[in-house]
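**Q** build the 3D model from these lines:
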Amino acid sequence: MLISNMEVVPGKKITTHLGLVQGSTVRAKHAGRDIMAGLKNIFGGELKGYTELLSESRDEALQRLSEQARTLGANAVINVRFSTSSIAAGASEIFVYGTAVIVEDR
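**A** Prediction:
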């Protein structure tokens, strides 16, 4: 599955638009990560536990987007965008969306 944040896939021709596809995941913080984050707020530095959590969340949301696109018969998703939001105290959502298409070599 080709994934592009542009409206085109370089070197490919879009032959069919299949519509909007999306993927999301909601993750909660881990108590141990919260304690370490509190210490980092005092001393400064990267919150590596949260960085890993966000990376895993993005990967899972992209996987779900790809599965939905594949179900429609797509071989690419264009104009992909990410969004985040707070769902509840300590939990947030990563949402990814784009347009499922079929592309061919030029």
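**Q** okay, CA-based contacts and neighbour counts for the rest of this
**A** Fine.
**Q** would you point out which residue is most central in this structure?
**A** Nearest residue to the geometric centre of the chain (Cα atoms, centre = their mean): residue 58, 3.8 Å.
**Q** any idea whether that residue is helix, strand or coil?
**A** Here residue 58 is helix, with the state taken from DSSP: H, G, I helix; E, B strand; the rest coil.
**Q** here is a second sequence; please produce its structure as well for comparison:
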Amino acid sequence: MLIVTTERIENYEVKEVYGPVFGLTVRARGLGKDIVASFKGLMGGEISQYTEMLEDARKQAVDRMVVNATAMGANAIVMMRFDSGEIGQNMSEIVAYGTAVRVEKKQ
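**A** So this is what the prediction gives:
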């Protein structure tokens, strides 16, 4: 599956547009990670526990978006973006979204 953040894919032609696709995941921070992160927050610097959690969430959101695009018959996703938000005090949502298309290599 080709995934790009642009409207077009160089050397490819869009043959069909299937529509928007999404991949969503919601992650809750665990108590143990919250405690370690709180101590790190007092010291300053990167809180690797949260970085790792959000990186995993982005990967899962993209994977789910690809599954949805594949089910529509797409072989590419254009204009891919991420969005994120908080739900409550310890949950984060990550959404990957774009437009599912079928492309063919230009001759």
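**Q** and the residue nearest to the centre of the first structure, how far from residue 104 of the first structure?
**A** Using Cα to Cα, to the nearest Å, residue 58 of the first structure is found at 27 Å from residue 104 of the first structure.
**Q** remind me what the longest strand seen in the second structure packs against, helices and strands.
**A** Secondary structure of the second structure per DSSP state E: the longest strand is strand 12-28. Applying 3 or more Cα pairs under 8 Å, 6 or more residues apart in numbering; DSSP states H and E, one finds that strand 12-28 of the second structure makes contact with helix 48-72, strand 91-105.
**Q** quick check: the residue nearest to the centre of the first structure touching residue 93?
**A** No - with contact defined as Cα atoms under 8 Å, residue 58 of the first structure does not count as touching residue 93 (9.7 Å).
**Q** need the residues that contact the longest strand of the second structure.
**A** Contacts to strand 12-28 of the second structure, defined as Cα atoms under 8 Å, 6 or more residues apart in numbering, come from residues 8, 53, 57, 60-66, 68-69, 72-74, 90-106.
**Q** can you say which of the residues you listed are buried?
**A** 57, 60-66, 68-69, 74, 92-103 (16 or more other Cα atoms under 10 Å).
**Q** my guess is residue 8 of the first structure meets residue 78, correct?
**A** Yes - using Cα under 8 Å, residue 8 of the first structure is in contact with residue 78, at 6.4 Å.
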